[in-house]
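> Test case, fold it:
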Amino acid sequence: MDPEEEFLITFFSHVSQLNFDKAKERLEQQRVAQPQSGPWHTLVTLLPQLAAAERSYMDLGFFLPRNKGFLRKDNSLRSIYDASCTDYRRLEDVARSTGAGTIATVANQLSQFCMARVELIDFYERMYVTSCGKQLCYQELSTHIEDLAAKHAMSFSHMTLTSVKATFSLECEVLVHLLRAQLETQHWRFLHALMQLHGAHTRVAAWERSLHSKESWTLGFGATFLKTSQLPGLFQWLLKLKAALVAKFSLYFYCTLAMQTVAPEMKALCSRLSCDYYHKMQTFQRRYDASAVMLVFDAHDLDDFPGPGYHLPDRPVERLSNLHAYPIVISCPVKPLNHIPNVAKVLSERAAELAAMDKVIFYFSEKEQSTYALALTDPRMSLVVIFDSKKTEKDSFITNFVSELSQQLRCHKVISSLKLSAK
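Predicted coordinates for the structure are as follows:
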């Protein structure tokens, strides 16, 4: 390995581990030691801008306001990567014409890396924009990031770029697994969702280990501490999204998980989640004397149904169709099977209103003398609150609870926090 390749390996290792001060120090040493002309000098001159772009990217700098106007240069992060891509392509041409093959190859692959970063910026911006609406199409986002990961699977794979390649791949894989986990949870597929969450967890852990190998600082008596506050905003946001999906998974598959342990342990485990949804449902049901607070799954046209832990009850034949098509996923305090026909009626007759996901639907049954408040948490999952008395939209405590819990379970707020996390 020649000294130039050794330098690049070390430099990009520092960048991928967020050791930007050490990366800068190595660059300064290289400038002093090397000639002030030629392709190598040009490459070393371009690297500080890439390091600065990576620092900003990891802190979600692409969401910061752009400084663009009359006689002002666009200094957005996207424009910096675009400009760097152009610079590396020019360097590649010069290096090839002068016979500097290694530098030409590295320049070519760095231009690929810059373009891949721009595409990821586009992806995050798309996520944020869609999260601002009532509905967020996770299937489209999942397909998008899977295509992006596949497109760059063989890109910038030169040995000098091994560390940044690894970080890029981990980032894409975390996103792929988290979005797949969301889709599998939406469709009430326990094992598939669990496998995707585990996949995300292993990638996050691997990425975190690489970050923890960064420089530490000493505070008296030789005690060493990691600068945990320096964990990048992007990494912290991915942790937040993962935690939100684990909390959602724990509610959608509460009955399945509860069978694996005892009640006190299940309660303790849920209390450590980012949000204990089951406790929220229990608290509301008890405080406002609701007959039931439950999630109901729409299993119409699904070939792989029944779902996890679901068994058809011993009921009259005329009720089996509704019970099978609309199984109760979780209910506090018990499953009110006698209410399923009315719930099924509302879900089918007012499907268009519910699909808009912009309001809570109320229905009062004269026969049962019961009120049903419903909203979709996902395309096939509905939050239903039942009262054994007449209630209306004017009962704000019901409307607010159903609306807020539904929004939380959609994970829109976590995704929209992307922009708020930028610094």
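> For the rest of this, base every contact and every neighbour count on C-alpha atoms.
Noted.
> Any idea how far stretch 95-111 is from the middle of the chain?
Taking the mean of its C-alpha atoms, stretch 95-111 sits 36 Å from the chain's own mean (C-alpha atoms, centre = their mean, to the nearest Å).
> Could you give me the buried positions within that stretch?
By 16 or more other C-alpha atoms under 10 Å, the buried positions in stretch 95-111 come out as 95, 100, 102, 103, 104, 105, 106, 107, 108, 109, 110, 111.
> Any chance of TSV for these, columns distance to residue 148 and secondary structure?
As requested, those are exported to TSV (distance: C-alpha to C-alpha, whole Å; DSSP: H, G, I helix; E, B strand; the rest coil):
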residue	distance to residue 148	secondary structure
95	29	helix
100	31	coil
102	27	helix
103	26	helix
104	25	helix
105	22	helix
106	21	helix
107	21	helix
108	19	helix
109	16	helix
110	17	helix
111	16	helix
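> which ones are touching residue 95?
39, 101, 103, 104 (C-alpha atoms under 8 Å, 6 or more residues apart in numbering).
> Also this sequence, please, to line up against the first:
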Amino acid sequence: MSLPTTPGSPPGAKESGTLQTYFQALGQFAYDKAKELMDKEKEIHKATFGSSWGLMVHTLSQFATAEKTYNSLGFLEQKWFGRPKDTLRNSYLVLLQELRRMEEAVRQQDSVAMGMPGPGADFEILLSHLCGQLCEYIRARQKTMDFYEQISLMGTNKNMNYQDLVEVIAEIIHVHSRNFHHPILASLKSGFTSECDIVSHLLQAQLLMAEGQFLPSLLQLHQAHSKLTSWGAASQARETVKKGMFGSTTKTLSSLPALYSWLLRYKCLLVAKFSLYFYDVLSKQTTSVDMKGLSAKNCEDYVAKVTAFQKKSDASHVCLVLDTQGLESPYRGPGYTHPDRQGDTPKGLDSYPTIFSFPGEQPVGHWPNVVMLISDRQADTDRVQFVYDKAVQSTYFITSIEPRIYLVVIYETKKSEKDSYVNSFMLELSSLLRCIKHFAGLKPGSRVGGSRK
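Predicted coordinates for the structure are as follows:
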């Protein structure tokens, strides 16, 4: 399987440069450009299609199409007539077979040559290495496809286990991140690593926020933000990426692949959630007017939602309550606490602090009732619990957002258990804060929510 040569240059030099350009284009989300480059090579080497290079060019043209489909989340399309569309999975399987075949063919050729390598043989060996490592890359892609499928399915279930997802993506990173390391594949590896790291940081931020951990969750968000910015800057659409962490998503998302846009919005949703969970801590660093303005710039202004609901429904208080009992790291209060600072672990009523309360601070007079309701409540995130206390003539609505965080609405009057406005608000806010719609919205055409905007 001989290679075409160019006078005045070593055999394979031009082709190696073409490979560099091709994989750099993939790293910039320029899938059409990469495919066009390989299609031109196919026309040039049509007469030598049976050569290693001719076969490689044909395979890489298909590979660019597969990568474009992957990053557009096309593999998660809805089922039609009860059957899933597995076009991308089949495409990757075909590519895997072709790459294995080429790798084996070159190995056999080398064994025949038996110690008589030359410049052309060196390039054949390079193609063999690339084929082997691209096979590993495709296996990694198959794992991340399964991972996103798992996320989209979990998005339809309100009892999401984010810890399981963190462990799955950590295993993918551990097993696959070192299996395609050739310098020519650097852009491809960088994109894969960025994608997996960003997902991991975001999921860990969500877990840490659910335990009221201010600094650790902030650091995870910052890591995700930095890597999203770096990944976006490497693309041809880098001018669309906003630099501010606490700001809107992008100027235009349409020029970025759907997967990147989904990750970017996920980060923005978590920033908005962080702004609510740690509102009191953040508000101490600025004026109330500036804090309100910063919240309004988030993709979801949860504080405004709570404020509007409280005023319209005339609720006495709307509170987010953290159950600190049994936390692995002792709760030292909201915000940053120096690791060497000693403090007593909260007990009794103090072990259920409010992390957000509107209007005003925690309603102390109602707190024994609130804590009793949380303590007696079973793990059920699918409904809103209602209690009317005749002794204090107050009504309590409660639902869980996270395993340790509860949304409580208090009225100092008797309310109907079936009050649709109250129930709808609480369920909607809980769903938004758990990012359920965003997770389920991975599937194109999903009716759960428009998170793919």
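> so which strand or helix has residue 166 of structure 2?
For residue 166 of structure 2, the host element (DSSP states H and E) is helix 162-176.
> against structure 1, where does the next helix or strand after that helix fall?
Once the chain leaves helix 162-176 of structure 2, the next helix or strand it forms, by DSSP H and E, is helix 186-209. Mapped onto structure 1 using TM-score structural alignment, helix 186-209 of structure 2 covers residues 162-185.
> in the superposed pair, what's the mean gap between that stretch and structure 2?
Per the superposition on structure 2, stretch 162-185 of structure 1 and its aligned residues are separated by 0.6 Å on average (mean C-alpha distance after the TM-score superposition for structure 1).
> hmm, back to that, pipe the contacts of residue 95 of structure 1 into a markdown table and attach distance to residue 187 of structure 1 per row.
As requested, the contacts of residue 95 of structure 1 are exported to a markdown table (distance: C-alpha to C-alpha, whole Å):
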| residue | distance to residue 187 of structure 1 |
| --- | --- |
| 39 | 54 |
| 101 | 51 |
| 103 | 49 |
| 104 | 48 |
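> from the residues you listed, which two are the most distant?
39 and 101 (10.3 Å; C-alpha to C-alpha).
> the helices in the stretch 301-450 of structure 2, which residues?
302-313, 367-376, 420-433, 436-440 (DSSP state H, counting those that start in this stretch).
> So for residue 48 of structure 2, which of the ones you listed sits nearest?
helix 436-440 (47.1 Å).
> average gap between that closest one and structure 1?
Mean for helix 436-440 of structure 2 is 0.7 Å (mean C-alpha distance after the TM-score superposition for structure 1).
> returning to what we had before: let me know which of the helices of the stretch 301-450 of structure 2 is tucked in deepest.
helix 436-440 (a mean of 24; mean count of other C-alpha atoms under 10 Å).
> and it, how far from the chain's centre?
11 Å.
> same question, stretch 101-121 of structure 2
Using C-alpha atoms, centre = their mean, the offset of stretch 101-121 of structure 2 from its chain centre is 42 Å.
> try stretch 373-390 of structure 1
Worked out by C-alpha atoms, centre = their mean, stretch 373-390 of structure 1 lies 26 Å from the chain centre.
> same thing with stretch 326-343 of structure 1?
31 Å.
> can you check stretch 115-127 of structure 1 too?
Taking mean C-alpha positions (C-alpha atoms, centre = their mean), stretch 115-127 of structure 1 and its chain are 14 Å apart.
> Strands of the stretch 301-450 of structure 2, start to end?
317-322, 354-358, 385-389, 394-400, 405-411 (DSSP state E, counting those that start in this stretch).
> What range does the first one cover in structure 1?
Per the alignment by TM-score structural alignment, strand 317-322 of structure 2 matches residues 292-297 in structure 1.
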